Each structure stands twice: as structure tokens, then as C-alpha cells.
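Trainee: the following comprises the amino acid sequence and a computationally predicted model.
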Amino acid sequence: MRFFFSVVLTLFFFTSFAQGDSLGPVADNSHLRISILTCGSGNELYSSFGHTGVRVIDSSKGRDEVYNYGTFDFGDPDFYSKFMLGKLLYYLDKSSYPDFINVYIAEKRAVDEQVLDLTEVQKRTMLSYLDSNLRPENRAYRYDFFFDNCATRVRDIFPKVLGEEFYFGSALNGKKISYRGIMNQYLVNKHWERFGINLLLGSVTDSIMTDDGSMYLPDFVHQSLIHAKYRGKHVVSADNVLMKSGITEARRFNGPLWMMIGLLILTVLAFHIPAFRYLKPVIRFVILLVTGLLGCLMLFMWLGTNHQACTGNYNILWAIPLNLVVAFLAGKKKFWLRIYALAAISLLIVALIVHVIGFQRMPLIELSPLMLALMYIYIDLYKQNIDAPVPAALTPTANPPADDTL
């Protein structure tokens, strides 16, 4: 069940104006202080990648609030269906700073604050932008984990408010890494979740990130702001640690890997040891059924939803949707099953090539035992149908009728 749970978790993984400052530096009498809050990773899957918020302090009004682009309506009766279809709306919300920070204190997560060095006009423009986004007609947006989330929304504030003379510093420092690659680093100890998510993500996530693209993660927004400048002047005046992480996470047991190894061992025993031969039809049925169901889910997430990250998923080369049908017919003598087995073996080889050339990276460490088990099943399927009768339509006529025409 953990295997299916990790895939389901994936589905929950995957729920203006612009005005530059043309007046130049002026004295700041606004009593405003604006900063970017970067919250560290937590233990739960939803908190694994951190969070970003915008803190606004107005000392003249006794105001200390946080603008948060990462809220959603869990009470929506269509919440689950909308998230699965990639249609779930997230909202900009505003809360008091104490209410915001208490969540991270309770979860022992790190929080850093970058104070922005802006003029009075720039601060008021940024605050107006946030308040405009907070209006009922503007506050909702369709969430996308890689391309439109709480971090990218904060990233986009700066060029929209400060204009073309603003630029971020480098977040990657010349490193070449894909969206999938950096995501896996954050999930290094969450094996089931990492495995399930990687099964549903398509080849689009294997493209190399730009500095701008890397800012789908709060840590990279923070890194980019360190050297961000407007008209040659640093935008961040202070980078403060509000809370250090109190989370200690030991390396966890790789459950999906050992489950797949166990499945491969059972497959080998069933195919080679007479005492375990009774397991052969059971294992064949289970593996074909599960891979067929997975293939159908992958195809649905690719073609039937708005999840950009699930498009072009070539895991269906080994998780063949038709396995769902073959699972119920594999014990029968059918000529087409022999052809199907040959095609499935070929697709397995193509899947490995797709991974090796980097077109799409698959969780091959965990998948290798499963692929070997599939190879056993397909080879056996071919052998047991090698003497299956060829359909009459495919058999050439031994004695063609004589031509009576003169």
C-alpha cells in the first residue's frame, strides 16, 4: 500500500501593474519596512521545499503582517478532483506576523529574513502591488509546483515593481541541474514520496534550469536576492536569521528499493525453483496489473490534466497501459501474446535508452529490479505462446485457386 500511497501523495504534490521608480533615491519617511521571509524545509511532504512570504511592517500604524501566496481552500467540496486535474486555485492571503511565525516555531523550521533597501516610493509601490493582488478578483491563481507557486509569485514582484533596471543575482552559480534533479535533493530521505513523484513527472522536468527557473524553490529566491541589484545598488540591506532549524533527519530505509528487490527475488524463485512454481501465475498477474494501472494513471496525468510537469512521461514505455488487459489473459495460448511480449521487451530496452541519454531520468535504482522481473514475465509469455496457432487470416494459402480466366 505504501507504493500506491506515494503515488497518491504525488497528486497532492502536484494541489497587475508594473511601475519602476523614476524619481531616484529620496528620503524614506514612510515608516515602512518590507522584507522577504524564507522558511526552511519541514518533515512533512508538503513542507519539504520550504516557503516564501513578504513581511510588511508599518511602525506608524502598529502593523506587522505577512503576505502569503501559498494558501488554498481545503473546504472546497471539489478540492481533490481539482488538485488531480491541475485546476486547484491557490490564493494570496494576509496574516499577522506572530500567527505566521508560530507555525514555523512549532515545526522547528528555519526562517531567514532579507530586509529590502528600497525608497519610500518603491516601498509604497510594492505594498500597492500586494494589496492589488489581495483583492478578491486578483488573489486566486492556478497553482503549478514548478512554474507558478508561492516562490515564483514573490520572484515576479521585483521586475514588475522595479522595472527593467532590476536584476537578480545568480542562484545556480553556473551549475547545470534539472528541475527533477534539484527536487530529488530535497527528497533525498523521503524515498516513497520521491519514488512516487518521479513516476508521474514527465520529461519536461529534465530540462536544465535557468537562474530564473530555479526560483520555484524558496532557497533559490533567497540566494538570488543576496546579489540582486537595482541601478547598481544592492536591494537587500540585511540578511537575518530569525530561527535556526531544529530538525534532525537521519537517513531512512529505502522502502521502495527493497520492496522491488523482494519482488524480483520472488519472481526468480517462481520461475526457476519447482517448489515455488505455484507463485508464478500470481506474481505475473500482480506485476502486469500494477504496471498496467500505473501506465493508465501516467497517461491520464499526461493527457487528461493541466499538470505541465506530467507531460511527456515516457515511464509508460515500461508501465504499459495494455498490461492491464494482458494480466487477465496471460495464461491463455494466444498468437498475439507472443507478438505483444516481443514488443514489450523492445519497449523496455527503449525505456533504458531514454534514461541513459538523459531524455527523461527515471528512478532507475528502484526500478531496475522491477524491470528485470518484467523481462522474466515477457520472455516467459513469449515462450509459452511460441507454438500458439497462427490466425487463419495470417496464414498463407498452401494451394492458391487456379486462374480460370483465358
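Mentor: Good, I have the coordinates.

Trainee: could you use CA atoms for every contact and neighbour count after this?
Mentor: OK.

Trainee: who touches the helix or strand hosting residue 374?
Mentor: Residue 374 belongs to helix 364-384 when elements are defined using DSSP states H and E. The contact list for helix 364-384 (CA atoms under 8 Å, 6 or more residues apart in numbering) reads 195, 256-257, 260-261, 263-264, 267-268, 271, 284, 287-288, 318, 330, 333, 337-339, 341-342, 344-345, 348.

Trainee: and those, which of them are in helices?
Mentor: Counted as lying in helices by DSSP state H, out of the contacts of helix 364-384, are 195, 256-257, 260-261, 263-264, 267-268, 271, 284, 287-288, 337-339, 341-342, 344-345, 348.

Trainee: what about versus this one:
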Amino acid sequence: MENKFYVLIFSFMFFFSFTIKGDDNIEFSIITIGPYEDELYSAFGHSGIRYRDKLNNIDLFYNYGIFDFDQPNFYLNFLNGRLLYMVGKYNYQTVENFYINQKRYVKEQVLNLNNSEKIILFNYLEQNIRPENRTYLYNYVYNNCATKIRDILITVYGERITFKKKSDNKTIRALMDKYLKNNKWGDLGIDICLGLEIDKKASYSEEMFLPEYLFNNLEDSFLDDNVNLISKTNIINSNSPVINKNIFQPKYIFLLFLIICVFLSFRQIKYSLLYIYFDFTVFFISGVIGVLLIYLWFFTDHLSSFNYNLIWAFPFNLIFSFLLIFNFKSNLTRWYTIINSAVLFSLLILWNFLPQNLNDILMFFVLGMLLRVFSNYIYLIRSSSR
């Protein structure tokens, strides 16, 4: 009842502003916030809607990027790709100061709206923040803070709006990679967990899942009377975050892993030594990753189907890892080393020709696995001939 009363009072103030001074004192704009390197979920930037009533000194920010750690089954929902996000309403100046303190750029695009469109947009936002309407099922590509704004504009303008229909002709994965150049661990995790679905070319509409692409598209969009969709663009803060160089990067870790594998394989072939516990660890980890990828594919709503990383992260590597310890000289172990060597070698040869763009850093890991499994095969052949 209190929420309804609040909406009623707020609506009265909204219409009162129109009555007294026309619509010039009411302004809606799209706020675009730059990427933030410290958190993966902020690496792609953020978008929101600003409502400003100059007559009544009201300045609000509608934020579609809120999630609550205390929601029931938060971590399970996150793992399953069924996380609920919310829309909330905040004091705009507080929000702006927060992002400026993070040294992120803040850009504003003032929308060209007639009186009726302002009323539609205001009512839409106020209805959205009601408790029964405020949550939505989040998807990092198809239903996020930026795509919500795109869809709201389509609802408000209807057929009047025409978006720029020229895309960058890049895949969804390539678009993500653009924002993860300084977050290599996050990039690697995404490239391992997400499958072939994000290797399709993104349309102009799909590109707008990224706030910066939404911003650029709106800049070039127009209404049916050849009026620009955006009446004015303001650069509120032009700063970009300072990039901290970190030597603990995956390419160095995986290169070190490959060097260790070369060293151990050389010693194994030359001196007939075994490094079973090292190999157990390698294939156990790859098998666990494979089980995770199967789970993400079949039991979650993540974009993880048809994942070519399963070629090297094969779930049966889990079984193989225990064979190495408990039944190393069995025929099953020998046949697995033959098949696995052929598969890993073929993967490396065909790496750049696969429909899924695998992370190149993983080549170090795959080559290391190939060296270890092939060295074990050589050891088994020599052992059987004695």
C-alpha cells in the first residue's frame, strides 16, 4: 500500500511539472559507465537510466544491474546460470560519485522524448521497481543492464526508433575479449567455460549487450522524423582506471608448466623414470574441468553447450589419472595413452581451424599433456619389451 501511495505522489509531481512549465524541465538520459578491472562482473562497463526533474530538484538513477548475495540459493543459482538480478532506484549524484571515485568514465546521452513518451517511460520504470516486478532472470549476453535499456527504448518509442544496423562483424567471444585484455584469468575462465554458442557473429542488436556498444549505437540512431534519438551527449567524467600490470598471468604459469613437462619427459625417456604423481595431478585436474564443462552444458542455462574444450578436458581423464597410480602397466592404460596422444596431437594441428575459438594460452597446457602422455607410452613400450 505504501509503494502504491509513493508511486501516486511521485506521478502527481511528474504531471505537475508538465502542467507548470511544459516538458523542458523533465529529462531522461542513458548513463554509460566505463569498465572496471578489479571485478570481472564490472569489466564490460555498466548502463543505467537517469531521470531528472529540474523543477522539483529530483535526480534519480534506475539501475538494472543489482544482485543480492543474500537471495536464497545465490551460489547455486549463479552456478546454474539462473541468477536473479533486480532494478533499483537511487540518488543519481551518489551513483555518479561512486563511479568517478573508481576512476571510470561516465557518459550521458539525453533522450529525445515527446510528452507522451516521457510519461510512458516514467510509468514503465516506476512499475518495474515495484517488488513484484523488480527481479529478472539475468543472462550476461541476452538479458543484462544494457539489453534491458535497449528493450525499454523499443517499448517507449515503438516503430519510431531506428537503430544503427551496422555491426562490427565480430563474434560474441571476440567482443568479450576486447574488454578482458587486462583480465587474462577472467578471459581464460570464460573461454574454457563458454562453448560454441558465443562464437557466432553478433548482430547489431546483440552487440548492445555491451554498454559501450549500446552507447555507440544510440549515438547513430534516429526517430521516424529524422531527428536524432540523442539530443545531447555529455562527458561527465573522462577518466579511465589505472591498469595494474601483474606478473602472475596465465601465459607465464602455463609456459612454466610446459617447461616442467619438457624437462620431466626428457628425463623419463632418457633415464626410464616415472613421474606418476605429477601426471596424476595433471590428468585429474583436466578430468575435473571436463566434468564441470559437462555439467555446465547439460544442467545449467549458461552458454556452455558444444564446448570444444572437452577435447583436452576429457572427463575420462579422471579415470586415467587413477589408472596411472593403481594400474599403470595395464593394457587399458596403454590404449588410453595411444588414443589420448592422437587426440591431443590432432587438436594442436587443427587448433586454428576449429569452429570454436579456443584460448591460445591453453596450447601450452595441451602440449604439456601430450608430452606427458606420449612419454608414458614410450615407457610402457620399453617396459613390455624387456
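Mentor: That came in fine, so what should we check first? Computed from a predicted structure; not experimentally measured.

Trainee: quick one: TM-score?
Mentor: Once the chains are laid over each other, their TM-score by TM-score structural alignment, normalised by the length of structure 2 reads 0.87; 360 aligned residues with a CA RMSD of 2.3 Å.

Trainee: can you pull the contacts of residue 157 of structure 2?
Mentor: So residue 157 of structure 2 contacts residue 117 (CA under 8 Å, 6+ apart).

Trainee: how about it, what's its partner in structure 1?
Mentor: Residue correspondence to structure 1 (TM-score structural alignment): residue 157 of structure 2 is matched to residue 162.

Trainee: could you do residue 257 of structure 2 as well?
Mentor: Per TM-score structural alignment, the equivalent position to residue 257 of structure 2 in structure 1 is residue 263.

Trainee: now stretch 85-93 of structure 2: buried residues?
Mentor: For stretch 85-93 of structure 2, a neighbour-count test (16 or more other CA atoms under 10 Å) marks 85-89, 92 as buried.

Trainee: what span of structure 1 is that stretch aligned with?
Mentor: Under TM-score structural alignment, the match for stretch 85-93 of structure 2 is residues 90-98.

Trainee: post-alignment, that stretch versus structure 2, mean distance?
Mentor: Averaged over the aligned pairs, stretch 90-98 of structure 1 sits 0.8 Å from structure 2 after superposition, using mean CA distance after the TM-score superposition for structure 1.

Trainee: run a quick neighbour tally on residue 121 of structure 1.
Mentor: Neighbour count for residue 121 of structure 1, taken as other CA atoms under 10 Å: 20.

Trainee: quick one: buried residues of whichever helix or strand it is part of?
Mentor: For residue 121 of structure 1, the enclosing helix or strand under DSSP H and E is helix 120-133. Neighbour-count burial for helix 120-133 of structure 1 flags 120-123, 125-127, 129-131, 133 (criterion: 16+ other CA under 10 Å).

Trainee: cool, stretch 320-340 of structure 2 as well?
Mentor: Across stretch 320-340 of structure 2, burial judged by 16+ other CA under 10 Å covers 320-324, 328-329, 333-334, 336-338, 340.

Trainee: which pair in those spans the largest distance?
Mentor: Largest separation among the buried residues of stretch 320-340 of structure 2 by CA to CA: 322 and 338, giving 17.0 Å.

Trainee: do a quick rundown of the helices in structure 1.
Mentor: Under DSSP H, structure 1 gives helices at 2-11, 79-84, 97-106, 120-133, 150-162, 179-186, 191-200, 211-214, 218-226, 255-272, 280-303, 323-329, 335-356, 364-384.

Trainee: a markdown table for the ones you listed, including distance to residue 69 of structure 1?
Mentor: Formatted as a markdown table, those follow (distance: least, CA to CA, whole Å):
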| stretch | distance to residue 69 of structure 1 |
| --- | --- |
| helix 2-11 | 20 |
| helix 79-84 | 17 |
| helix 97-106 | 13 |
| helix 120-133 | 10 |
| helix 150-162 | 5 |
| helix 179-186 | 20 |
| helix 191-200 | 23 |
| helix 211-214 | 18 |
| helix 218-226 | 12 |
| helix 255-272 | 34 |
| helix 280-303 | 25 |
| helix 323-329 | 41 |
| helix 335-356 | 35 |
| helix 364-384 | 35 |
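
Trainee: who's in contact with the residue nearest to residue 217 of structure 2 when sequence neighbours are not counted?
Mentor: Computed as CA to CA, 6 or more residues apart in numbering, the closest residue to residue 217 of structure 2 that is not its neighbour in sequence is residue 164, at 5.7 Å. Listed by CA under 8 Å, 6+ apart, the contact set of residue 164 of structure 2 reads 204, 217-218, 220-221.

Trainee: tell me the one of those nearest residue 349 of structure 2?
Mentor: residue 204 (33.7 Å).

Trainee: can you find the partner of the closest one in structure 1?
Mentor: Checking TM-score structural alignment: residue 204 of structure 2 goes with residue 211.

Trainee: cool, thanks, talk later.
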